[in-house]
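Asker: from the sequence below, what's the structure:
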Amino acid sequence: MSLSPSMNSGTSSLDEARRALGKRLRELRQGAGLTGVQLAESLSWVGSKVSKLENGKQTPTEQDIRAWVAATNAEDQAAGLLATLSNLEQQHAEWQRLLKAGMKSHQLSLSQRDEKTQLFRGFENTVIPGLVQTPEYARARFAQVVMVHKIPNDINEAVKQRMQRQEMLYRPDKRFHLIITEAVLRYRLVGADIMLGQLDRLMAISLMRNVKLGVIGFQTQYVTDPRHGFWLLDNDLVRIETYSAELNLRQPQEIELYSRVFEQHAAVASYGAAARAIISRVMEDLAAGTEDPVV
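Answerer: Predicted coordinates:
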């Protein structure tokens, strides 16, 4: 699926990297004195594949690169090209590849990055951030991942690992600034009873000393539109989740852009008692809607 306009920074960076890799492949082909048709025939590929790879319209596989350098007598370039491909794959990690070893495995990989991070800044406009989800909410979210991506069901293990990740909320060397929209509190992504428990959890989270929880109410005038959620890990990485992939952006201009957007959201968010008032109001509305009708 195509990404929304809000993903332009991430996708442009990805496209540039893919085009740069394609340009290098073209140079190897031309250096070998081969036309695109000749190279495709020697590798038993359809003719359009060479063009797509060289123009950055398709990402090569490891096998593609090994076959390419062999056909162009450039085996000494394989290591560098494969390293470039690895960086490209890390930047745009498709969920099918990330989750093929299970959701627990992905949660473990996130924990490894968590250990290195001191400041977590997260903005969410759709779902409760994973770091503050209740087990029940997390279970429902993982069930939806299984349904959408048709992957093996290891929900129990994934929930356990997510809860273990949340232990870092209590570490004094970690700081968290989380911003959510009121829509996050009202979307019916889980049952009402689960959501009430989740909202109660947020009330407690808002009182934690090293967690700053902001809520942007429906009546708030935004500075920048809340197009999609994202996470800033220190000043080193921006992580964005789409339906198809996890984007990991590391270029300084991308980090600066998302830092600026985050601060614009933070400037209009409500904190402390004001944030809890919004959460409480949503809890009251939700509870009223779950009461049995009077006969």
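
Asker: drop to CA atoms for contacts and neighbour counts, all remaining ones
Answerer: Noted.

Asker: list the buried ones in the biggest helix by length in the chain?
Answerer: Longest helix in the chain by number of residues, with DSSP state H as the criterion: helix 8-31. Neighbour-count burial for helix 8-31, with 16 or more other CA atoms under 10 Å as criterion, is recorded at 9-11, 13-15, 17-23, 25-26, 28-29.

Asker: now stretch 206-217
Answerer: Neighbour counts using 16+ other CA under 10 Å place 206, 210, 211, 212, 213, 214, 215, 216, 217 of stretch 206-217 among the buried residues.

Asker: cool, stretch 52-63 as well?
Answerer: Going through stretch 52-63 with 16+ other CA under 10 Å, the ones that come out buried are 53, 54, 55, 56, 58, 59, 60.

Asker: from residue 64, how far off is the first one?
Answerer: The gap separating residue 53 from residue 64 is 9 Å, by CA to CA, to the nearest Å.

Asker: just to revisit the earlier point, what's the first helix or strand after the longest helix of the chain?
Answerer: Following the chain from helix 8-31 toward its C-terminal end, the next helix or strand by DSSP states H and E is helix 36-42.

Asker: to check against the first, give me the structure of this:
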Amino acid sequence: MSTTDFQRAREELGRRLREMRSESPHGRLTGTALARILGWPQSKISKLENGRQTPTADDLRAWVDATGHPGAYEELHARLRGFESEIRSWRRQLARGQRPVQEAHNAAQASARVLRAWESSWVVGVLQTPDYARAILGSFAELHQSPRDIEGAVRSRMRRQAGLYDSGKQYHILLWEGALHARVCPPEVLAAQLDRLMGTVGMDTVRLGIVPLDAALCLPPGNGFWIYDDRVTTETWHAEFWLEGADTLATHLRVWRMLHQSAVYGAEAQRVISRVRRSIST
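Answerer: Got it, this is the predicted structure:
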């Protein structure tokens, strides 16, 4: 589902909500009257009906009860699940903290056999040390003002690394050299993270490629993404996208392969990591 498809689905849900308000068995309700019944600002009614705000499941339950259509809840909730399964806002996902998000990725990676990643901003979670993960997760908790369940989220992320020792899996991971330089954590933590990466090179289940800063590129680095078999996940500052479909998969595979052409592996990758490691004063 693209962002345009998501917005269209949200607008269609809004039209259905407006229809229910207009056809209330209690008599036609105005938006103002419904807002008064629900104890909501009238602007929320308008935003929901015009597809400018995504309702929660609780919003839908309150709406059907207030408009006299309790039997419509399952239909509306199914619509909501349908488009939210693709675009998941961080505000909603992090309402219960970061651990549930980590567990969702753990499940997705556990069920996949071939995993491909491109990351230009930080070291991917499955290769992180606990201290590096703690710094990354802490910065996002601060950004989104989410519950600070950092230690639980770190433990969950570390459990994901069991897949690295599963002979039935193959990880094809590409990292932009810039991600190795990024001071997203204290210098000593970054140094230990780079040491961890050095040890990853040569693992049976992992093919780690580094795209050097001075490499000729077929494409700009762009945003990072994972491909879990035939499903793509990527993220923005606002939301996480879980995408399916032949066209989506083909595009991301093509991007990955074009970036792969600029990557170095094995001893060359270790030399790049070592060069960055030597530049860090701890």
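
Asker: superposing both, give me the TM-score.
Answerer: Counting by TM-score structural alignment, normalised by the length of structure 2, the TM-score of this superposition works out to 0.85. Behind it: 276 aligned residues with a CA RMSD of 2.7 Å.

Asker: so residue 172 of structure 2, which of the three states?
Answerer: Under the three-state scheme (DSSP: H, G, I helix; E, B strand; the rest coil), residue 172 of structure 2 adopts strand.

Asker: need the counterpart of it in structure 1.
Answerer: Using TM-score structural alignment, the partner of residue 172 of structure 2 in structure 1 is residue 177.

Asker: any idea how far residue 286 of structure 1 is from that match?
Answerer: 26 Å.

Asker: one more: residue 199 of structure 1?
Answerer: Shown here: residue 199 of structure 1 relative to residue 286 of structure 1, a distance of 10 Å by CA to CA.

Asker: who has more neighbours, the two?
Answerer: Summary of the neighbour comparison: residue 199 of structure 1 and residue 286, criterion other CA atoms under 10 Å, with residue 199 having more neighbours (21 against 17).

Asker: the more buried one pairs with which position in structure 2?
Answerer: Looks like residue 199 of structure 1 aligns to residue 194 there (TM-score structural alignment).

Asker: now residue 130 of structure 1
Answerer: Residue correspondence, TM-score structural alignment: residue 130 of structure 1 in this structure matches residue 125 in structure 2.

Asker: what about the strand or helix carrying residue 256 of structure 1, how far off from structure 2?
Answerer: Remark: residue 256 of structure 1 resides in helix 252-268, with elements defined by DSSP H and E. On superposition with structure 2, the mean distance recorded for helix 252-268 of structure 1 (mean CA distance after the TM-score superposition for structure 1) is 2.1 Å.

Asker: elements contacting that helix?
Answerer: Packing contacts for helix 252-268 of structure 1, counted by 3 or more CA pairs under 8 Å, 6 or more residues apart in numbering; DSSP states H and E, involve strand 211-216, strand 230-233, strand 237-241.

Asker: just send those back as a markdown table, with distance to residue 87 of structure 1 too.
Answerer: Shown next, in a markdown table, are these (distance: least, CA to CA, whole Å):
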| stretch | distance to residue 87 of structure 1 |
| --- | --- |
| strand 211-216 | 32 |
| strand 230-233 | 18 |
| strand 237-241 | 14 |
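
Asker: residue 143 of structure 1 is nearest to which of those strands?
Answerer: Set against residue 143 of structure 1 and scored by CA to CA, those come closest in strand 237-241, at 16.9 Å.

Asker: which part of structure 2 matches the helix or strand following the closest one?
Answerer: Read in the C-terminal direction, the helix or strand following strand 237-241 of structure 1 is strand 245-249, with elements assigned using DSSP H and E. Mapping strand 245-249 of structure 1 onto structure 2 (TM-score structural alignment) gives residues 239-243.

Asker: contacts made by that stretch with the rest, please.
Answerer: 1, 85, 86, 87, 88, 89, 90, 231, 232, 233, 234, 235 (CA atoms under 8 Å, 6 or more residues apart in numbering).

Asker: quick check: the second one vs residue 77 of structure 2, distance?
Answerer: From residue 85 of structure 2 over to residue 77 of structure 2 the distance is 12 Å, taken as CA to CA.

Asker: now swap in the third one and tell me
Answerer: In this structure, residue 86 of structure 2 and residue 77 of structure 2 are separated by 15 Å, where distance is defined by CA to CA.

Asker: in structure 1, what stretch matches stretch 79-91 of structure 2?
Answerer: On the basis of TM-score structural alignment, stretch 79-91 of structure 2 is assigned to residues 84-96 in structure 1.

Asker: in the superposition, what's the average offset of that stretch relative to structure 2?
Answerer: Counting by mean CA distance after the TM-score superposition for structure 1, stretch 84-96 of structure 1 comes out at 2.3 Å.

Asker: who's in contact with residue 266 of structure 2?
Answerer: Taking CA under 8 Å, 6+ apart, we find residue 266 of structure 2 in contact with 201, 202, 208, 209.

Asker: what's it aligned with over in structure 1?
Answerer: Taking TM-score structural alignment as the criterion, the aligned counterpart of residue 266 of structure 2 in structure 1 is residue 272.

Asker: please apply the same query to residue 9 of structure 2.
Answerer: Using TM-score structural alignment, the partner of residue 9 of structure 2 in structure 1 is residue 17.

Asker: find the nearest non-adjacent residue to the residue positioned nearest the centre of structure 1, please.
Answerer: Central residue check for structure 1 by CA atoms, centre = their mean: the C-alpha nearest the mean position is that of residue 241, 2.6 Å away. Leaving aside its chain neighbours, residue 241 of structure 1 sits nearest to residue 247 (6.3 Å; criterion: CA to CA, 6 or more residues apart in numbering).

Asker: then residue 62 of structure 2?
Answerer: The shortest distance from residue 62 of structure 2 to any non-neighbouring residue, by CA to CA, 6+ apart, is to residue 38 (7.2 Å).

Asker: residues contacting that neighbour?
Answerer: In this structure, residue 38 of structure 2 makes contact with 62, 63, 66, judged by CA under 8 Å, 6+ apart.

Asker: mind redoing it with 10 Å?
Answerer: Residue 38 of structure 2 is in contact with 45, 59, 62, 63, 65, 66, counting by CA atoms under 10 Å, 6 or more residues apart in numbering.

Asker: surely the first one is in a strand?
Answerer: No: secondary structure assignment places residue 45 of structure 2 outside any strand; it is helix (three-state DSSP).

Asker: what about the helices in the stretch 101-250 of structure 2?
Answerer: Chain-ordered helices for the stretch 101-250 of structure 2, with DSSP state H, counting those that start in this stretch as the definition, fall at 130-144, 150-159, 177-181, 187-200, 246-260.
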